[in-house]
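Engineer: below are the sequence and a predicted model for it; my questions follow.
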Amino acid sequence: MNPVVHSHRLRVRYSETDQMGVVYHTNYLNWFEVGRTEFIRHADLTYRELEEKGVLLPLTDASISYKKPAKYDDEVEIRTHVDEITSVRLTFAYEIVRVSDAELLVTGKTMHVFTNAAFKPIRLSRTEPDVYEWLENQHKGGE
């Protein structure tokens, strides 16, 4: 099973770096969010629309492994895929790769729970079965 990987490119901005021109470590978590947002957008659905349907995806856990630094003006690719899904939880996995040399810079995961606006857990398979099915298909490697 090969999950569908969504890629999104961005260029490292000066404001994302420290005095040495190296990306400050917390910015990778922001890039994970960019990858996740663009992944959802690939379903012709935005986070805003998901929230308007009464579905929130609060973060419960995050892990990150730094391999090599990204630097100012590097073009990087954020590769995002569904690592695990149940009707109540969703885990995304990420790779951040420098485009110029295909060097793997960072890997990580974020775990989320499906909740309503009151942050009570919900079963996405019941609340939004079409969204759940799409995410499950992405995990399984289909469109």
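Structural biologist: Cool, the structure landed.

Engineer: all contacts plus neighbour counts: C-alpha atoms, from now on.
Structural biologist: OK.

Engineer: please report the distance of Thr95 from Ile85.
Structural biologist: One thing to correct before we go on: residue 95 is Glu, not Thr. 18 Å (Cα to Cα, to the nearest Å).

Engineer: more neighbours, the two?
Structural biologist: Remark: of Glu95 and Ile85, Glu95 carries more neighbours, 23 against 18, as counted by other Cα atoms under 10 Å.

Engineer: okay, now the one to match up with it:
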Amino acid sequence: MKTSSFSKTYIVRLHETDLGGIVHHSNYFHWIEETEYALFDHIGEEVVGEFDESLEGSGWPRSEMNVKFVQPVKFRDEIRVDLSIKRIRSAAIVYQVDMFRLNKDGSEDKVLTGNYTATCCLYDGTFQKPPRVIPIPDSFLVKIAAV
């Protein structure tokens, strides 16, 4: 399979920073997740599937995340999140994520690098059972391969 990739840009807003104007670490994870959701939108897939008659719906919880913060990002910085698929397992996708500050002179600085795994699951809408890992549907694999 070829390496699928997707990018999205953001402008750092004041509420995403601390009193010094530096981005709080949790916001990096929000941007990564929003980029993954934009990828799903791009291929026409639901991030959270509709509940069926047995009240089960699909989703993609994170089962592992490992990132390294390289440089801080500040209020009003423009950033780009690059998301690439490193590997597709039977029930999970391993993503490579790199984040860059886009400078006004056209250069860019890497601010974060890492990888994470999202696992394909069925959720119980009654919340009586834990999520159940399922194989990634073939229809999804066809769509993601086309990116």
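Structural biologist: Perfect, thanks for sending it. This structure is a prediction, so every number in the text was calculated from the model and none was measured.

Engineer: ok, the closest residue to Val88 of the first structure other than its chain neighbours - contacts?
Structural biologist: Ranked by Cα to Cα, 6 or more residues apart in numbering and with sequence neighbours excluded, the top spatial neighbour of Val88 of the first structure is Arg123, at 4.9 Å. When contacts are counted by Cα atoms under 8 Å, 6 or more residues apart in numbering, Arg123 of the first structure is found next to 87-88, 114.

Engineer: so where do the helices sit in the first structure?
Structural biologist: 27-41, 47-52, 124-127, 129-140 (DSSP state H).

Engineer: nearest to Ala102 of the first structure, of those helices?
Structural biologist: Taking Cα to Cα, helix 27-41 is the member of the helices of the first structure nearest to Ala102 of the first structure, at 17.0 Å.

Engineer: against the second structure, what's the mean shift for that closest one, could you check?
Structural biologist: Superposed on the second structure, helix 27-41 of the first structure shows a mean distance of 1.0 Å to its aligned residues (mean Cα distance after the TM-score superposition for the first structure).

Engineer: now do the strands in the second structure.
Structural biologist: 5-11, 56-59, 62-69, 78-88, 92-102, 108-119, 121-124, 132-133 (DSSP state E).

Engineer: what residues in the first structure pair up with the fourth one?
Structural biologist: Put plainly, it is strand 78-88 of the second structure. Mapped onto the first structure using TM-score structural alignment, strand 78-88 of the second structure spans residues 75-85.

Engineer: spatially central residue in the first structure, please.
Structural biologist: Arg36 (2.8 Å; Cα atoms, centre = their mean).

Engineer: for Val22 of the first structure, see how far away that one is.
Structural biologist: Taken as Cα to Cα, the span from Arg36 of the first structure to Val22 of the first structure is 23 Å.

Engineer: likewise for Leu29 of the first structure?
Structural biologist: 15 Å.

Engineer: please apply the same query to Lys109 of the first structure.
Structural biologist: 22 Å.

Engineer: likewise for Asp61 of the first structure?
Structural biologist: 25 Å.

Engineer: so which of those two has more stuff around it?
Structural biologist: Neighbour tally, Asp61 of the first structure and Val22, criterion other Cα under 10 Å: the higher count belongs to Val22, 18 against 11.

Engineer: next, count neighbours for the closest residue to that one other than its chain neighbours.
Structural biologist: Spatial nearest neighbour of Val22 of the first structure, chain neighbours left out: Lys71 (4.4 Å); criterion: Cα to Cα, 6+ apart. Number of residues near Lys71 of the first structure (other Cα under 10 Å) recorded here: 21.

Engineer: OK, contacts around Lys71 of the first structure?
Structural biologist: So Lys71 of the first structure contacts 12, 17, 21-23 (Cα under 8 Å, 6+ apart).

Engineer: same thing with Phe40 of the second structure?
Structural biologist: Phe40 of the second structure neighbours (Cα under 8 Å, 6+ apart): 46-47.
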